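> My questions are about this predicted structure, shown below with the sequence.
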Amino acid sequence: MYRLLLLLPALLTSVLCYAQYPEEKDDDKPRLKLGGAVRFNYNLSTWKEDQLERGGDFGYDLFRLNVEAAYKGIKLNAEYRHYSEAFGGGFLKQAWFQYDFSENSQLQVGLNQVPFGIQQYNSNNWFFNVTYYVGFEDDHDMGVKYIHDTGRWQWQAAYYKSAEEFVFGLAEPSPNRYSYDVTGRNKENNQLDFKVVRRLGDSLAHELGVSLQGGLLYNIDTEENGTRYAAAVHYEYKPSYSPWSLKLQAMLYRMQPKYPDGADLDFVEMGAYGANYNVADKGEMYTASLAYHFPIESRLLQGITVYDNYGYYNKRVSGFENTHMNVLGALFTAGPMYIYTDAAFGYNHAWLGPEWTNAFAQGTPGDTEWHMRFNVNMGYYF
């Protein structure tokens, strides 16, 4: 121990000299960055009488861990989330290996975000927009994605072997996942995506985009593949010099599983956060999100962003009632904390109303009402 203490000054000098005069390239040095978040949530739902009597509920939302690493030109990006058991427990949101061919081109392999529609989010609020609940916003699947971005032009091409595959073989896909995918007796597989974006203006504040998606749906009962496809166009206005931002998107999708004879279903099961529900097998969605940011110079509060996000879901199935979603709210930024305060209104919406299983399928014909959930999500990000 005494000898170690005598050698300590020499060791420190060597480390400092190495830090000042590195002999290796930056790519040869391993780099690691850790981060994460802790969130709590308060909500009050108009259709829950017991909750109204209690004055709402306040509890645990999630703990998440983010890891970014790089060594010899190979990068890693991963995010693990742990919710309560009622919302699926712990699972990966994303995790991929990345190689940069140049400053403009990269390849991602693993659980990465599907290049479809407005990214990263087609919304400003904590609830996302209606596109999320049918698997077309911030969706992550298992595959390979190539991104080429020159500033004015961006295009992405991807192949996904499957969605988040946590249960292999002929077993039903687990709904314990972050983003919504087809579950139940069907499994997503062999999906292709292509997205192109054109940015306009001197500051590239205007973005026009087109997205295409096509893939297969493997039915566990018939052991045959059906098909699925989707397309979207979008416009986004996000200037650095203005407090205003705008997101507009229109999309359509069709799903045609190979069900057993006699099972003439007009819906598929989709799942996330530990539970499945039914979704119409064809439809269109139209979304609009408007936001305004107020910069604030104070010790505690640095900014407030107010927003209104609307989504309309037109189900192309006879007898199915359509869905509406509107979220009016504000995001408060206080140092490392992000506080979303939302009044979320739903009409035939599984998360914003009493009907869970069929809200995104046939709905509740003849008995549908608007419902509201007041929600405050407090997150500390590190």
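Received it, and whenever you're ready, just let me know what you need.

> From here on, just use CA atoms for contacts and neighbour counts.
Noted.

> residues in contact with residue 249?
Residues near residue 249 by CA atoms under 8 Å, 6 or more residues apart in numbering: 117, 118, 232, 233, 234, 235, 286, 287, 288.

> okay if I get the residues you listed as TSV plus neighbour count?
What follows is the contacts of residue 249, written out as TSV (neighbours: other CA atoms under 10 Å):
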residue	neighbour count
117	28
118	25
232	22
233	20
234	22
235	20
286	20
287	23
288	21
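
> State the pair within the residues you listed that is farthest apart.
Distance extremes for the contacts of residue 249: the farthest pair is 232 and 288 at 13.6 Å, using CA to CA.

> How many residues are close by the residue lying closest to residue 74 once chain neighbours are set aside?
Among residues not flanking residue 74 along the chain, residue 99 sits closest, at 5.3 Å (CA to CA, 6 or more residues apart in numbering). By other CA atoms under 10 Å, 17 other residues sit near residue 99.

> thought residue 99 was touching residue 71?
No - using CA atoms under 8 Å, residue 99 is not in contact with residue 71, being 10.5 Å away.

> Give me the common contacts of the two.
When CA under 8 Å, 6+ apart defines a contact, no residue borders residue 99 and residue 71 alike.

> Quick one: residues contacting the residue nearest to residue 243 when sequence neighbours are not counted.
Distances taken as CA to CA, 6+ apart place residue 293 nearest to residue 243, at 4.9 Å, with adjacent residues excluded. Shown in contact with residue 293 (CA under 8 Å, 6+ apart): 243, 244, 303, 304, 305, 306.

> Check which residues of the helix or strand harbouring residue 227 are buried.
For residue 227, the enclosing helix or strand under DSSP states H and E is strand 224-237. For strand 224-237, the neighbour count (16 or more other CA atoms under 10 Å) marks 225-237 as buried.

> Also stretch 349-364?
Judged by neighbour count using 16+ other CA under 10 Å, the buried positions of stretch 349-364 are 349-354, 356-364.

> about what we covered before: does anything pack onto the helix or strand that contains the residue nearest to residue 74? Which helices or strands?
Using DSSP H and E, residue 99 falls within strand 90-100. Other elements packing on strand 90-100 under the criterion 3 or more CA pairs under 8 Å, 6 or more residues apart in numbering; DSSP states H and E are strand 74-83, strand 105-113.

> Assign a three-state SS to residue 51, would you?
Secondary structure assignment for residue 51 (DSSP: H, G, I helix; E, B strand; the rest coil): helix.

> the longest helix in the chain is where?
For the chain, the longest helix by residue count, based on DSSP state H, is helix 2-20.

> Put this next to the previous one:
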Amino acid sequence: MLSVMSLGVYSQEKPEVRMGGSLRMNYRYDSWNDERQAEGGEFGFDVFQIETRVAYKKVKAFIDMRFMAENNGGTMLKEGWVGYDFKNGDDIQVGQAQVPFGNLDYNSYSWYLSSLYSMGFEADYDMGVKYHHKGAKWDWQLAFFKNADELFSNDPDIRDDRWSTDVVGDNKEVNQLNGQLLYKIDKENAKHKIGVSAEVGQLYNRVIDQMGSHSAFAVHYSLDAKNIGFLAQAMTYDYNPKGDNDQFVEVGVFNYTYPMVSGGNIYSAALRYKWPVKGEGVLEAVDLYNEFSYTDKRYGLTRTMMNTSGVHVKLGQVSTFIEYIAGSNHPYLGGGDNALYDGTDTGWEGRFNINIGYYF
């Protein structure tokens, strides 16, 4: 954050505004795309991001806007809420806030994130109200989300223009309750978080005007030590949509819609090593990591797997992720649009990816 501005007329309690953001570019080379291989890969614009934080007395606000190419969803709000800080350290947020489910803020260290993101269970942001209690040993969050990040529209042609993965198509997520409980163990050289998360809500079918339901439950663990980071999560989910076929729901993100099996179990683990960086040069951080996720689908459908190996290098304001992402039956990794529902085994495919961002 570079910009700090004070607004108002009161000398002691002026509103404070902090602004920052990033400009990111991306290179990728896909094993399943013959045209891209013939070109030697593809390099292009990823996203321009603007973040704004506002604070005045106990009231605060946060906005994270993303500007992408139209074929990736165009302009979208990732996160945006108004909040209040209580004297005991608790806070409340109203608006488009992160859903308190699983390891937060992310269940991965990579730029590409894990399979949970493609299924709507990582880095999810919905419209509602969230209360967060922050204790010495115990943290808990309770939230009610009226719906996902909608633009006051049920038009299926625009409802997948979003940053978070959510149910789209004929159905939409409404009236969702979330709860999370964390137990914290803080040692001199390591911090542990052991948690459980629960989610229950409704699925409204706008075509036949009927209400279904959905639920998800997870246990999760995170370790933040001197040079080591570790994330683990096991979860189960269940969608019960109304309509002709209750075996799948359509989900969408970044202007991309695909079917997902309506129930299953997902297991994931991620390990990170912070390479020691000495001196006061421009090189600030080198992180090595590997992540794996496994999706066991209902109805005996072929499992989905994903593995990411990479390095994150921070040179001053420039942050670079260099990764090889391998996937089996994954919609983002050569498995086809139906990879999360189709029973066909499409085998393993891979993507070499470099994301370069300048943060200000």
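Okay, I see it. Only a predicted model underlies this, so the values are computations on that prediction, with no experimental measurement involved.

> Superposing both, give me the TM-score.
Once superposed, chain against chain, the TM-score is 0.94 (TM-score structural alignment, normalised by the length of the second structure); 350 aligned residues with a CA RMSD of 1.6 Å.

> Quick check: the residue nearest to residue 74 of the first structure vs residue 160 of the first structure, distance?
Using CA to CA, to the nearest Å, residue 99 of the first structure is found at 18 Å from residue 160 of the first structure.

> again with residue 276 of the first structure
Using CA to CA, residue 276 of the first structure is found at 22 Å from residue 160 of the first structure.

> Out of the two, name the residue with the larger neighbour count.
Set side by side, residue 276 of the first structure and residue 160 show more neighbours around residue 160, with 24 against 21, by other CA under 10 Å.

> So the aligned residue in the second structure for residue 200 of the first structure: helix, strand or coil?
Aligned by TM-score structural alignment, residue 200 of the first structure pairs with residue 185 of the second structure. Following three-state DSSP, the label given to residue 185 of the second structure is strand.

> shouldn't residue 185 of the second structure be in contact with residue 221?
No - using CA under 8 Å, residue 185 of the second structure is not in contact with residue 221; the gap is 11.2 Å.

> Find residues that contact each of these two.
With CA under 8 Å, 6+ apart, residue 185 of the second structure and residue 221 have common neighbours 192, 193.

> if I pick residue 200 of the second structure, what's in contact with it?
176, 177, 178, 213, 214, 215, 216.

> Which two of those have the greatest separation?
Spatially, the most separated pair among those is 178 and 213, at 13.9 Å (CA to CA).

> And the helix or strand just after the longest helix of the first structure against the second structure, how far off on average?
Per DSSP H and E, the first helix or strand lying C-terminal to helix 2-20 of the first structure is strand 31-45. Mean deviation of strand 31-45 of the first structure relative to the second structure after superposition (mean CA distance after the TM-score superposition for the first structure): 0.4 Å.

> returning to that earlier point: per the alignment, name the residue of the second structure opposite the residue nearest to residue 243 of the first structure.
Under the alignment (TM-score structural alignment), residue 293 of the first structure pairs with residue 274 in the second structure.

> any idea how far that match is from residue 226 of the second structure?
Taking CA to CA, one finds residue 274 of the second structure at 8 Å from residue 226 of the second structure.

> Just tell me what residue 361 of the first structure corresponds to in the second structure.
Match for residue 361 of the first structure (TM-score structural alignment): residue 341.

> Which residue is the nearest non-sequential neighbour of residue 177 of the first structure?
residue 272 (4.9 Å).

> what's around the aligned partner of the one you found in the second structure, how many residues?
In the second structure, the residue equivalent to residue 272 of the first structure is residue 253, according to TM-score structural alignment. When neighbours are defined as other CA under 10 Å, residue 253 of the second structure has 23 of them.

> shouldn't residue 253 of the second structure be in contact with residue 167?
No - under the criterion of CA under 8 Å, residue 253 of the second structure makes no contact with residue 167, lying 9.2 Å away.

> ok, the alignment partner in the first structure of residue 150 of the second structure to residue 80 of the first structure distance?
Structural alignment (TM-score structural alignment) places residue 150 of the second structure against residue 165 in the first structure. Per CA to CA, residue 165 of the first structure is found 15 Å from residue 80 of the first structure.

> for residue 358 of the first structure, same thing?
From residue 358 of the first structure over to residue 80 of the first structure (counting by CA to CA), the distance is 30 Å.

> swap in residue 215 of the first structure?
For residue 215 of the first structure, the distance to residue 80 of the first structure equals 27 Å [CA to CA].

> Quick one: neighbours of the match of residue 200 of the first structure, just the number.
Using other CA under 10 Å, residue 185 of the second structure is surrounded by 14 other residues.

> which residues sit in contact with it?
Here residue 185 of the second structure is in contact with 137, 191, 192, 193 (CA under 8 Å, 6+ apart).

> count of neighbours near residue 137 of the second structure?
Neighbourhood size, residue 137 of the second structure [other CA under 10 Å]: 11.

> Excluding residues flanking it in the chain, which one is nearest the aligned residue in the first structure for it?
The pairwise alignment with the first structure assigns residue 137 of the second structure to residue 152, based on TM-score structural alignment. Residue nearest to residue 152 of the first structure in three dimensions, not counting chain neighbours: residue 199, with 4.7 Å by CA to CA, 6+ apart.

> in what helix or strand does the residue nearest the centre of the first structure lie?
Closest residue to the average C-alpha location of the first structure: residue 138 at 2.6 Å, with CA atoms, centre = their mean. Assigned by DSSP H and E, residue 138 of the first structure falls within no helix or strand.

> Make a markdown table from the contacts of residue 249 of the first structure and add distance to residue 341 of the first structure to it.
Output for the contacts of residue 249 of the first structure, formatted as a markdown table (distance: CA to CA, whole Å):
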| residue | distance to residue 341 of the first structure |
| --- | --- |
| 117 | 25 |
| 118 | 23 |
| 232 | 29 |
| 233 | 29 |
| 234 | 26 |
| 235 | 26 |
| 286 | 24 |
| 287 | 20 |
| 288 | 19 |
